[in-house]
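Enquirer: Compute the structure for the input listed below.
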Amino acid sequence: MKRLLAPIWRAIRGPLQWRILWLAHSKYMIGVTGVVRDDAGRVLVLRHRMWPAERQWGLPTGYAVAGEDFAQTVVREVREETGLDVKPGRLVHLKSGYRLRVEVAYEARLVGDATFSIDSFEILEARWVTPDSLPHGMQDSHRQLITGSTPD
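Expert: This next block holds a predicted model:
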């Protein structure tokens, strides 16, 4: 069977091969988080409207759109949620194993003005805080990203 399938697979190169692969494999949402710092070393934290009331504080987070570079997802999400411009840095976290989601996190630096323009649909509040003064109700995994420990 393998000897029969290999030449057929090689013969259908291109779009048909990609369509078969797409149909045969799992599809995932990519959740992207930004650990955004300013020049003073403070971290941007947001109080998210849609998150559970006891854990509303966290980092800027959103889902990548098809074809988007994950580092650019951080730039887009921070701009949409806060109006701030950031420059993405290094990848600090990548985790799979969830049913339909992969988590990705990047460091990012504030560039330009630090004046907030909050998206009130998603975000209730934005603050710059030091890593040792994180607000009560902070997501544990985001706290770990900020302190440099490995999120579960």
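
Enquirer: For the rest of this, base every contact and every neighbour count on C-alpha atoms.
Expert: OK.

Enquirer: count of residues packed around residue 109?
Expert: A count of nearby residues for residue 109, using other CA atoms under 10 Å, gives 20.

Enquirer: wait, is residue 126 part of a helix?
Expert: No: using DSSP: H, G, I helix; E, B strand; the rest coil, the assignment for residue 126 is strand, not a helix.

Enquirer: buried residues in the lengthiest helix in the chain?
Expert: Criterion DSSP state H: the longest helix present in the chain is helix 70-82. Using 16 or more other CA atoms under 10 Å as the test for burial, helix 70-82 gives 70-82.

Enquirer: want to put them side by side, so please do this one too:
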Amino acid sequence: MGEHKRGNVWLAVAGLVVNSAGEWLVVKKKYGGLKGKWSIPAGFVEENETVDQAVIREVLEETGISCQVQGILGIRSGVIKDKISDNMIIFSLKMNDDGVQTIITQEDELYEATFKSPEELKNDEKTSVLLRYYMEMQENQLTSMNEDINPGDQFGYTSYKLFY
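Expert: Model prediction:
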């Protein structure tokens, strides 16, 4: 997955899966800006798929959980080092099979994949900025654009917006 393959416009997807107990499906990546942090399953859209197909594939690949799209929670769009347009569509997903599935962690990319309650995630310093934001949004049901979020200097964003 070289950066050159994507060119200077990136399109990624992420999927928020909530089980019947109200727990969120989260992963801890082994690489990148989210290394060692809890985040939702995510990845790049491939050239032969739509964004909704991509999010279902990514969640399945990373966690072994099969889902269907319920809707879009939001879009985040940023520019890295004044050069790369980095865009992500964040979906709300529903588990297939009435939520009775076993997690299979993709060990090449992830330290762990598990279900955690929003309370556990709020109290864990390893929870990502974006994940925290969505926990607040779900409680308050906000709708607007925020340009005041900084996910961390390690990403190198020169522009960062969250549409929610």
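
Enquirer: returning to that earlier point: residue range for the longest helix of structure 1 in structure 2?
Expert: Mapped onto structure 2 using TM-score structural alignment, helix 70-82 of structure 1 covers residues 51-63.

Enquirer: superposed on structure 1, where does that stretch end up, distance-wise?
Expert: Compared with structure 1 after fitting, stretch 51-63 of structure 2 has a mean deviation of 0.9 Å; criterion: mean CA distance after the TM-score superposition for structure 1.

Enquirer: Which of the three states applies to the aligned partner of residue 133 of structure 1 in structure 2?
Expert: Under the alignment (TM-score structural alignment), residue 133 of structure 1 maps onto residue 120 of structure 2. Here residue 120 of structure 2 is helix, with the state taken from three-state DSSP.

Enquirer: Neighbours of residue 120 of structure 2, how many?
Expert: Residue 120 of structure 2 has 12 neighbouring residues, counting by other CA under 10 Å.

Enquirer: got the contact list for it?
Expert: Counting by CA atoms under 8 Å, 6 or more residues apart in numbering, residue 120 of structure 2 makes contact with nothing.

Enquirer: how about the helices in structure 1?
Expert: With DSSP H applied, structure 1 shows helices at 2-11, 15-24, 70-82, 140-147, listed in chain order.

Enquirer: other SSEs contacting the longest one?
Expert: Okay, so that is helix 70-82 of structure 1. strand 29-37, strand 61-63, strand 85-95, strand 101-111 (3 or more CA pairs under 8 Å, 6 or more residues apart in numbering; DSSP states H and E).

Enquirer: Before I go, just wanted to say thanks for your time.
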